[in-house]
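In: Below is the sequence, then the predicted model.
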Amino acid sequence: MIKGIRFQLIVSLLGVIVLPMLLLPVAGVNVESSRTGLDGERFSGVLYIIFTVSIAFICCAVALTRIITKRILLPLKDLTAAADHIVNGHLDFRIASGKQDEMGRFSAAFEIMRAKLQETMTQQAAYEQARKDLIASISHDLRTPLTSIKGYVEGLQDGIVHDKAKHERYLAVIRDKTEKLDELIEDLFQFSQLETGQLKMHYDTQDCRSLLEAIVQPLEREYRDHTVLLTVDRPFPCGLVRADRVRLTQVFDNLVGNAAKYAGKDAHIAILATISENRLEIEIGDDGAEIADHDLPHLFDRFYRGDKSRSSYLGGTGLGLAICKYIVEEHGGSIGVRVDPGQGNRFYCTLPLTE
């Protein structure tokens, strides 16, 4: 391709520049000869001049072609090779773009495209691996409670349980395992809605204080006799927010549930709400084990489960926090986590106030 373009440039330059310079003097000499009878010696001198000028123009054409080849065609050759690498799935390289001319800017734009494509493919590969891990984990999470349920049901059917207390314990285990299955299936169902854009919100303008009370009071009842101590800093601030109470309740159920699950027995979970810069800020802190630094940036990623041994033991799909993030961001807010060294973890959520 490069040779073809170079050849075309040379021919074009010869055709446009050199040939007219050759034809016009010859035509002029012929006309003059016909009028004045130009002698042979003088005509030979003119031809020598024409030949010399033609050689000079040819040399200029070749030099110009080399310059154009170096400044335009060689960068195009590099970009063509880079495109071939990308087509073959090889993105771990860089495209030099030192010049500030049009080709330099084009090469720089091509390099930005390559880098973004590489980043996207890396993220996609990580996402796909996490999805595969999740499928394997869910298969285990579904099989384990189902096996337990099957065993306890068969025990009840076979009539081997005659003691009433033992009978009640069997039923309690079946109920607990069924609830875990229900939570798992609900997470998967909501995630499928999130993926297809069908996780809808139903907003109402609500007072912050009444909204937070409606969210927190059921949590207080749930954790009243729990090994984890849950405290709430009252009174809540006043203000108006546009919110879906059901979805926000789901968010805080998940955040408090995670804190209770990972903080361990005798942990302290505190809920605090303030208003700052026209935003409602809710913080859920715990004094449990601090989240590892390498986990912090990924906690709200889909399928991320952190410490695999711990998450496998405690259950969970790695979707709960991703769903929380989606819900909060749909409200125009933000959600995150930070670690206070020596004091524990702080999950925070902000929602914009409305008039």
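Out: Everything's here; your move. Numbering: from 1, shown residues only.
In: Going by C-alpha atoms from here, please, whenever you check contacts or count neighbours.
Out: Noted.
In: longest single helix anywhere in this structure?
Out: The helix that spans the most residues within the chain, counting by DSSP state H, is helix 102-157.
In: Summarise which helices and strands that one is packed against.
Out: Where contact means 3 or more Cα pairs under 8 Å, 6 or more residues apart in numbering; DSSP states H and E, helix 102-157 is packed against helix 74-87, helix 164-195.
In: In a markdown table, list the ones you listed along with mean neighbour count and distance to residue 229.
Out: Formatted as a markdown table, the helices and strands packed on helix 102-157 follow (neighbours: other Cα atoms under 10 Å; distance: least, Cα to Cα, whole Å):
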| stretch | mean neighbour count | distance to residue 229 |
| --- | --- | --- |
| helix 74-87 | 15 | 55 |
| helix 164-195 | 15 | 22 |
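In: Against that first model, consider the following:
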Amino acid sequence: MDWIDEKIEKLRNRIRNLSLKQALAVYLLLAVLAAFLCSFLIQQICFWAENRIFARYGMKLHQDRGIVDIYYMGQNAAVWRLTETEQDQIFILQLVSDLSPWICMAVWMVIAAVLFYYKRMKAPFDILKKGADEMGRKNLDFQIYYDSADEMGQLCRTFEQMRSAIVSDREELWQRIEDQKEINAAFAHDMRTPLTVLRGYSELLGRYVPEGKISEQKLIDTLALMTRQLQRLEDYTKTMRHIRSFEEIEPVREQIRFRHLSEHIREITDPLNEAGGVEIRLTDRQEQEDMNLWLDESLFLEVFENLLSNALRYAVKQVQITLEWDESSGYLRLYVYDDGQGFGIEELHTASEPYFRGEKSLADGQENEPGKEHFGIGLHICRMLAEKHGGSLNLANSIEGGALASVSFFCRNS
């Protein structure tokens, strides 16, 4: 029985996978055969019924239609022995026998058309109609599947490919929008520290130049530092204008001395210290000053400014910056510590996610208040850029209290 069932299933699959033209030809052929059999059966029944009538008078009807016609035409005396009712019955039986091939053919053609529609067309039509209705409602969360190798199966698969392509395009468009939002948020976020530095230099000059407390050389040096900061802003603006997501950023490593990197950090921290408020301390190792690093300095400073910006926002009195170079591993490590309240338990795991806000601001209902973001886009940028440079970002709470952010950069020329 299993063998028979298997053969029947294979036959069904072969029939189901026939092309529409082949299937239609099969349906029509079967309809013709069925019509022939039905008409033959009807003619035999009519012949049998006519014989029963003639048998009453001791006669037997031959299959020769001409003889039967003679009976009707009245050219044989035997016809006068039939009653008028019997003659009407004979006429009706012969009429049915003559018309049965045409009637059976018409009926079976209609049956074949109906069966062909319901067996081969209705299911895929319903599937396609349902899919079109869902797409009309802007819902793409469905799947079009029709198990057949015929033209309707191919059409359903093409429709499914179209739906998948639309879903893919929408996801890509959505991702582009999210990337652009992230770029815009990062751009606004990263402008803060450079602008704060420039404001610090501007306030410094505005305070001491009128009093003559700044030498000409100091003034020239300060203006040079301000020019460098402006150039960094200009370069950063060009970069952000030409990229569509942070995934497109690739570090451009150039050789730089450890000492020069420390000096550039101080160019950022000194005016912030001059502005008062939180004290910023930088610690580096003097014996490493002449070490050469292969580093994308603009990328490093962007990460540093983001970490410094977050630290200043939550520090109470002090921010401690430590910079060190690990020759054995090839990693440059930057530590930024603030003496604020530190990271919450959730923040330690999710603070570097995009648009994350800390527990305190959420608890206070301040998530929509400008300038009150807790970590958010800044740490997310740091993590992504550090990973681009072969490093990583780690968050922790200091034993003494406060938050500690450490970031590493791979700085070998490889």
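Out: Looks like it came in fine. From a predicted model like this one, the values you see are computed outputs, not experimental measurements.
In: Looking at the helices and strands packed on helix 102-157 of structure 1, which is nearest to residue 268 of structure 1?
Out: helix 164-195 (24.2 Å; Cα to Cα).
In: that older thread, as a markdown table, the helices and strands packed on helix 102-157 of structure 1 with distance to residue 339 of structure 1 would be great.
Out: Shown next, in a markdown table, are these (distance: least, Cα to Cα, whole Å):
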| stretch | distance to residue 339 of structure 1 |
| --- | --- |
| helix 74-87 | 41 |
| helix 164-195 | 26 |
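In: Would you mind saying which of those lies nearest residue 8 of structure 1?
Out: helix 74-87 (15.6 Å).
In: doesn't residue 121 of structure 2 fall inside a helix?
Out: Yes. Counting by DSSP: H, G, I helix; E, B strand; the rest coil, residue 121 of structure 2 falls inside a helix.
In: burial of it, as a residue count?
Out: Other residues near residue 121 of structure 2 number 14, with proximity taken as other Cα atoms under 10 Å.
In: if I look at it, how far off is residue 9 of structure 2?
Out: Separation of residue 121 of structure 2 from residue 9 of structure 2 (Cα to Cα, to the nearest Å): 21 Å.
In: you'd agree residue 202 of structure 1 is in a helix?
Out: No. Residue 202 of structure 1 is assigned coil when assessed by three-state DSSP, not a helix.
In: number of nearby residues for it?
Out: With other Cα under 10 Å as criterion, residue 202 of structure 1 counts 10.
In: Residue 262 of structure 1 against residue 287, yeah?
Out: No. The criterion here is Cα atoms under 8 Å, and residue 262 of structure 1 misses it with residue 287 at 10.3 Å.
In: what sits against the residue nearest to the spatial centre of structure 1?
Out: With distances taken as Cα atoms, centre = their mean, residue 123 lies nearest the centre of structure 1, 6.3 Å away. Applying Cα atoms under 8 Å, 6 or more residues apart in numbering, we find residue 123 of structure 1 in contact with no residue.
In: Which residue in structure 2 aligns with it?
Out: With TM-score structural alignment as the criterion, the equivalent of residue 123 of structure 1 in structure 2 is residue 175.
In: Check residue 259 of structure 1 too.
Out: Aligned partner of residue 259 of structure 1 by TM-score structural alignment: residue 307.
In: Its match - how many residues pack around it?
Out: 25.
In: for residue 105 of structure 2, same thing?
Out: Counted with other Cα under 10 Å, residue 105 of structure 2 comes out at 19.
In: how near is it to residue 112 of structure 2?
Out: For residue 105 of structure 2 relative to residue 112 of structure 2 (Cα to Cα), the value is 10 Å.
In: which neighbours do those two share?
Out: Applying Cα under 8 Å, 6+ apart, one finds that residue 105 of structure 2 and residue 112 are jointly contacted by residue 31.
In: quick one: residue 54 of structure 1 and residue 20 touch, right?
Out: No. In this structure residue 54 of structure 1 lies outside contact range of residue 20 using Cα under 8 Å: 10.1 Å.
In: neighbour-wise, which of these two wins?
Out: For residue 54 of structure 1 versus residue 20, neighbours defined as other Cα under 10 Å are more numerous around residue 54 (18 against 12).
In: could you measure residue 321 of structure 1 against residue 28 of structure 1, distance?
Out: Relative to residue 28 of structure 1, and taking Cα to Cα, residue 321 of structure 1 is found at 88 Å.
In: Neighbour count for the two, which is higher?
Out: residue 321 (23 against 10).
In: Report the buried residues of the helix or strand that contains that one.
Out: Using DSSP states H and E, residue 321 of structure 1 falls within helix 320-330. Applying a neighbour-count criterion of 16 or more other Cα atoms under 10 Å, one finds 320, 321, 322, 323, 324, 325, 326, 327, 328 buried in helix 320-330 of structure 1.
In: Likewise for stretch 42-56 of structure 1?
Out: Neighbour-count burial for stretch 42-56 of structure 1 [16+ other Cα under 10 Å]: 47, 50, 54.
In: Just give me how far that stretch sits from the chain centre.
Out: 69 Å (Cα atoms, centre = their mean, to the nearest Å).
In: for the closest residue to residue 243 of structure 1 other than its chain neighbours, what are its contacts?
Out: Closest residue to residue 243 of structure 1 apart from its sequence neighbours, by Cα to Cα, 6 or more residues apart in numbering: residue 203 at 4.8 Å. Residues near residue 203 of structure 1 by Cα under 8 Å, 6+ apart: 242, 243, 244, 245.
In: ok, of those residues, which one's closest to residue 130 of structure 1?
Out: The closest of the contacts of residue 203 of structure 1, once distances to residue 130 of structure 1 are taken by Cα to Cα, is residue 244, at 30.1 Å.
In: Around that closest one, count how many other residues there are.
Out: Residues near residue 244 of structure 1, counting by other Cα under 10 Å: 20.
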